[in-house]
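> Below is the sequence, then the predicted model.
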Amino acid sequence: MNTLGLTMILKMGCICTRESININGTKYIVKERLGEGGFSCVELVENTNTKKRYALKRITCHSIEDQKIAMQEINYCKKLRHPGIIELVESTFKGSADIVVQATSEAFLILPYYKRGTLHDYLTLKSFNKNYMDEKDVFRIFLDICQAVKFLHDFTPDSISHRDLKTANVCLTDQLDPILMDLGSCAPARVQICGAQDAQKLQDIAAERSSMTYRAPELFHVESYCVIDQRTDIWSLGCILYAMLYFKSPYDIVYERGDSVNLAVISGTINFPQETPFREEFHDLIRLILEVNPSNRPFIDEVIEKTENLRNKIGNIV
């Protein structure tokens, strides 16, 4: 699982020596480290000519397979062009990965830099004083996220799932417009599982690339003969909507208590605060989206329709 995300608030320390990097003929100066994960890091860089700042994602590749995974992320960034999905400014590889001779390569992705950081950062700041989001902002941001997800799910010729939707993978512009990022987990949405070996392989990939507290129940225990589809993302959207109301995924709370996230997810346990500024209809919408049985879980069009209906209903009441 790639837990990195482009977190702009949590600084991982200053880089004292100003490293310069040349990417496809453009020179960038590294300003500071923004975050890091197991095999990748994100740095704030500046174009030496234009002085414009970007986020540089470096992915360390220890094998040919690692290179293929990094190239897959680059390819998804290039072909998924939508206002609500992060833009790839440019990219390149340096070095050559060959595990036999202990060599490594690096993939470099130049991405837009969002000063506000992520939705996760935004909610963390609000949670300090229980400064709940305004209902109008909840509807607007959530529906914009849904439209970006719809673009993935409606993509032709084959539907695409993000597979790691979470608040830390949603950047916010200065106007609080959401931008989906971290496309390294993207995959064909519909997967036919034929046997225990297929099931274990997908389960292992999900454990590595899909954040546990936003992961759909069918990815915790993949059945030997089944079809997995884009509704894995719908579950994650339900966790995001819950977090927009109460600052964290319902299963972040389970994890922090030290209880089993696995059991809570597959049982469909959702606990809502007793004291809340939000209407019960919000909870009903979250329950609809967080349907344990993927066959009964709505597709993205129904999620958008139900959310718009609730927005219109509340607007008329007000």
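Cool, got the structure.

> Could you use CA atoms for every contact and neighbour count after this?
Fine.

> secondary structure element for Thr125?
In this structure residue 125 is Leu, not Thr. helix 119-127 (DSSP states H and E).

> got the contact list for that helix?
For helix 119-127, the external contacting residues (Cα atoms under 8 Å, 6 or more residues apart in numbering) are 7-9, 116, 132-133, 167-172, 178, 243-244, 246-248.

> Would you mind confirming that Met291 makes contact with Ser267?
Wrong residue type there; residue 291 is Glu, not Met. No. In terms of Cα atoms under 8 Å, Glu291 does not count as a neighbour of Ser267; the distance is 10.0 Å.

> neighbour count winner among the two?
The neighbour count for Glu291 versus Ser267, taken as other Cα atoms under 10 Å, is higher for Glu291 (21 against 12).

> Spit out the contact partners of that one.
235, 268, 297.

> Gln102 too?
Here Gln102 is in contact with His62 (Cα under 8 Å, 6+ apart).

> count of residues packed around Lys130?
Lys130 has 12 nearby residues by other Cα under 10 Å.

> Kindly report the same for Leu202.
The burial count assigned to Leu202 is 18, neighbours taken as other Cα under 10 Å.

> Over to Val261?
Counted with other Cα under 10 Å, Val261 comes out at 23.

> just the helices in this protein please.
For the chain, helices defined by DSSP state H occupy the ranges 64-79, 119-127, 135-153, 196-209, 217-220, 231-246, 250-257, 261-267, 280-289, 300-317.

> Show me what the fifth one is packed up against.
I take that to be helix 217-220. Applying 3 or more Cα pairs under 8 Å, 6 or more residues apart in numbering; DSSP states H and E, we find helix 217-220 packed against helix 196-209, helix 261-267.

> Use this one as the comparison:
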Amino acid sequence: MNALGLSMIFKMGCLCSRDYLHINSSKYFVLEQLGQGGFSTVLLVEHSRTRKRYAVKRIVCHGREDQKVALQEVEYHKVINHPNVIPCMESSVSGSPDPVLNTTSEVLLLLPYYSRGTLAYELEVRSKMRHHLEQSEVLRMFLQICEGVKAFHEAKPVPLAHRDLKPGNVLLDIDNTPIIMDLGSVAPACVKVRGSSEAQRLQDLASERCSMPYRAPELFNVDSYCMIDQRTDIWSLGCLLYAMCYFKSPFDIVYERGDSVALAVISGTIDFPTVTPYTQDVHELISRMLRVSPMERPYIYTVIESTQEAFSKYKSVV
């Protein structure tokens, strides 16, 4: 057999051995892994017939509780319908989780693919070049993120909180439209904690599912008797806006130094660069969101209003 024939066999062999997965009646070829978290993997896939590309979130469930959480994520996608929140186009579940038999199930979520990647990637590139986003662009994007968060806080029958808002969970469309993703941390916004065991359970859940440099103070050390509400997201938005301005959350910097993030968060001390391309209005907005006491933080409606005011004021000056 000549070299061309061998080459064709190798190529056919590669095609035949490509990983693929089924979601309901459609087949998708796996192209590459886009990301991996503690509970899931995100894959870039291609529809076998249309060749259109999508992202698939694959969640492997080792027990019934894992599967329940994964299926709840699918349900949250059905509840939230907003242009700044990623939609789940289809989902499927296969297998049966049983830790005794060492079997697992798999939940797949078919999602749109955004080729530009995340806001975290954008900020990383800009950080290397020391190229800040324009203030008008920061406020425009932040306003859209807030509108997406508002959809969670207004959810029916109960308000929801995202609980893990950060640059890594914001995708960018081709026109710089921000899209909130990863609903795996979403939970009912208002939680009445009654007793130390409930407090510890919530604290453990937060440590698993809420990224430390963006986690609200009340989730680091949950009081035995308290009410947690959607203003956990407002704290995260404060950290997010700071990162949009200065490439990282103020507590990312603490973490990288090896200091205690928990102590820094609970102290509530926020430092702003003395040389900055941003106005005092932006710093004041961040500071209002980063109040240690959740009772002193604004709700999302006030954040949106303040952002709109800062945006209008800046545009009139420029």
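Ah, there it is. Because the structure is a prediction, the values reported are computed rather than measured.

> which ones are touching Val254 of the first structure?
For Val254 of the first structure, counting by Cα under 8 Å, 6+ apart, the contacting residues are 260-261, 264.

> which one of the residues you listed is nearest Gly37 of the first structure?
The nearest member of the contacts of Val254 of the first structure to Gly37 of the first structure, counting by Cα to Cα, is Val261 at 21.8 Å.

> what sits against the closest one?
Contacts of Val261 of the first structure by Cα under 8 Å, 6+ apart are 212-213, 251, 254-255.

> Identify the farthest-apart pair in those.
Met212 and Val254 (11.0 Å).

> Let me have the contacts of Val254 of the first structure in TSV, adding distance to Ile69 of the first structure as columns.
Shown next, in TSV, are the contacts of Val254 of the first structure (distance: Cα to Cα, whole Å):
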residue	distance to Ile69 of the first structure
Ser260	30
Val261	28
Ala264	31
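
> With respect to Leu80 of the first structure, which of the residues you listed is nearest?
Of the contacts of Val254 of the first structure, the one sitting nearest to Leu80 of the first structure (Cα to Cα) turns out to be Val261, at 31.8 Å.

> Residue in the second structure paired with the closest one?
Per TM-score structural alignment, the equivalent position to Val261 of the first structure in the second structure is Val261.

> Against Val125 of the second structure, how distant is that match?
For Val261 of the second structure, the distance to Val125 of the second structure equals 25 Å [Cα to Cα, to the nearest Å].

> do the same with Ser312 of the second structure
28 Å.

> show me what contacts Trp235 of the second structure?
Applying Cα under 8 Å, 6+ apart, the residues near Trp235 of the second structure are 214-216, 289-291, 297.

> can you pick the most crowded of the residues you listed?
Ala216 (31 neighbours).

> hmm, back to that, reformat the helices of the first structure as a markdown table; add distance to Gly37 of the first structure.
Listed next are the helices of the first structure as a markdown table, based on distance: least, Cα to Cα, whole Å:
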| stretch | distance to Gly37 of the first structure |
| --- | --- |
| helix 64-79 | 14 |
| helix 119-127 | 16 |
| helix 135-153 | 24 |
| helix 196-209 | 12 |
| helix 217-220 | 22 |
| helix 231-246 | 21 |
| helix 250-257 | 19 |
| helix 261-267 | 22 |
| helix 280-289 | 30 |
| helix 300-317 | 30 |
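
> Against the centre of the first structure, work out the most remote residue.
Val101 (34.3 Å; Cα atoms, centre = their mean).

> Map that residue onto the second structure.
Taking TM-score structural alignment, the alignment pairs Val101 of the first structure with Leu101 from the second structure.

> again with Met71 of the first structure
Aligning on TM-score structural alignment places Met71 of the first structure opposite Leu71 in the second structure.

> Verify the stated contact: that match with Val107.
Yes. Assessed by Cα under 8 Å, Leu71 of the second structure is found in contact with Val107 at 7.4 Å.

> what residues are up against Gly148 of the second structure?
Residues near Gly148 of the second structure by Cα under 8 Å, 6+ apart: 82-85, 179-180.

> make it 7 Å
82, 84-85 (Cα atoms under 7 Å, 6 or more residues apart in numbering).

> most neighbours, which of those residues?
Val85 (24 neighbours).

> and the gap between it and Phe10 of the second structure?
Separation of Val85 of the second structure from Phe10 of the second structure (Cα to Cα): 42 Å.

> Same check on Leu111 of the second structure?
On the measure of Cα to Cα, Leu111 of the second structure and Phe10 of the second structure end up 32 Å apart.

> Between these two, which is the more surrounded one?
Using other Cα under 10 Å as the criterion, Leu111 of the second structure and Phe10 rank with Leu111 on top: 21 against 12.

> May I ask you to confirm that that one is in contact with Val56?
Yes. The criterion here is Cα atoms under 7 Å, and Leu111 of the second structure meets it with Val56 at 5.8 Å.

> Could you tell me which residues touch both of these two?
Residues touching both Leu111 of the second structure and Val56 by Cα under 7 Å, 6+ apart: none at all.

> Enumerate every residue touching the spatially most central residue of the second structure.
In the second structure, the centroid-proximal residue (Cα atoms, centre = their mean) is Asn169; its distance is 2.6 Å. Counting by Cα under 7 Å, 6+ apart, Asn169 of the second structure makes contact with 118, 180-182.

> Neighbour-wise, give me the winner out of those.
Ranking the contacts of Asn169 of the second structure using other Cα under 10 Å puts Ile180 first, with 28 neighbours.

> ok, now which ones touch that one?
84-86, 169-171.

> Pick out the most distant pair among these.
The span of these, defined through Cα to Cα, is set by Asn84 and Asn169 at 11.8 Å.

> Out of the helices of the first structure, which is closest to Leu34 of the first structure?
helix 119-127 (12.8 Å).

> Now do the closest one and helix 135-153, the angle between them.
160 degrees (axes from the mean of the first three to the mean of the last three Cα atoms, to 10 degrees).

> Helix 119-127 of the first structure vs the second structure, average distance?
Overlaying the second structure shows helix 119-127 of the first structure at a mean distance of 0.7 Å from the equivalent residues (mean Cα distance after the TM-score superposition for the first structure).

> how about that helix: buried residues?
119-123 (16 or more other Cα atoms under 10 Å).

> now those residues as CSV including distance to Val149 of the first structure?
Shown next, in CSV, are these (distance: Cα to Cα, whole Å):
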residue, distance to Val149 of the first structure
Leu119, 16
His120, 18
Asp121, 21
Tyr122, 21
Leu123, 21
